[in-house]
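1. Can you look at this prediction? I've put the sequence above it.
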Amino acid sequence: METIGSEHTKDMTAEEMQALQQEVAGMTPEELKEFRNSKDADSMGFWGKE
């Protein structure tokens, strides 16, 4: 499976990416909603194979 990243995550090390994934996994539904809403999807830019 090909990884699809964003401009925000493309330069992260594997350790940084894992830490972010663990942080997100530990969020409550409300915290996750706030986290997602804090990101501007239009300016993130995505790369990788669809």
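-> Received the coordinates, thanks.
2. contacts, neighbours, all on C-alpha from now
-> Noted.
3. element containing residue 30, please.
-> Per DSSP states H and E, residue 30 falls inside helix 29-37.
4. which stretches of this protein form strands?
-> 5-6, 46-47 (DSSP state E).
5. wait, which of the ones you listed is closest to residue 29?
-> strand 5-6 (22.2 Å; C-alpha to C-alpha).
6. okay, now the one to match up with it:
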Amino acid sequence: MFDNYDDSLLYCRDLGIISETKPIRIANEIYREIIPRVLNRNLQDSIEEEC
């Protein structure tokens, strides 16, 4: 049975992006900074800057 979520987690674990153990956490310090930025980019782009 194909489970997209579980397969994606296994893929990320194989690449060393997330931890091998629970709880799931971002394993690499560089990724800890970049991944949240990428995931919420649309939200950041929608915020208007006030001068």
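-> Nice, I can see it. Keep in mind the model is a prediction, meaning the values are calculated, not measured.
7. TM between them?
-> The TM-score (TM-score structural alignment, normalised by the length of the first structure) is 0.33; 32 aligned residues with a C-alpha RMSD of 3.2 Å.
8. now the strands of the first structure in a markdown table, with distance to residue 21 of the first structure?
-> Formatted as a markdown table, those follow (distance: least, C-alpha to C-alpha, whole Å):
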| stretch | distance to residue 21 of the first structure |
| --- | --- |
| strand 5-6 | 13 |
| strand 46-47 | 17 |
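9. could the ones you listed be laid out in CSV, adding mean neighbour count?
-> Listed next are the strands of the first structure as CSV, based on neighbours: other C-alpha atoms under 10 Å:
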stretch, mean neighbour count
strand 5-6, 15
strand 46-47, 14
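10. Relative to residue 20 of the first structure, which of those strands is closest?
-> The nearest among the strands of the first structure, by C-alpha to C-alpha, is strand 5-6 at 12.9 Å.
11. And the closest one, what does it pack against?
-> strand 46-47 (3 or more C-alpha pairs under 8 Å, 6 or more residues apart in numbering; DSSP states H and E).
12. From the contact counts, what lies against the strand it packs on?
-> Helices and strands touching strand 46-47 of the first structure, as assessed by 3+ C-alpha pairs under 8 Å, 6+ apart, comprise strand 5-6.
13. Quote the end-to-end distance of stretch 32-45 of the second structure.
-> The first and final residues of stretch 32-45 of the second structure sit 20 Å from each other (C-alpha to C-alpha, to the nearest Å).
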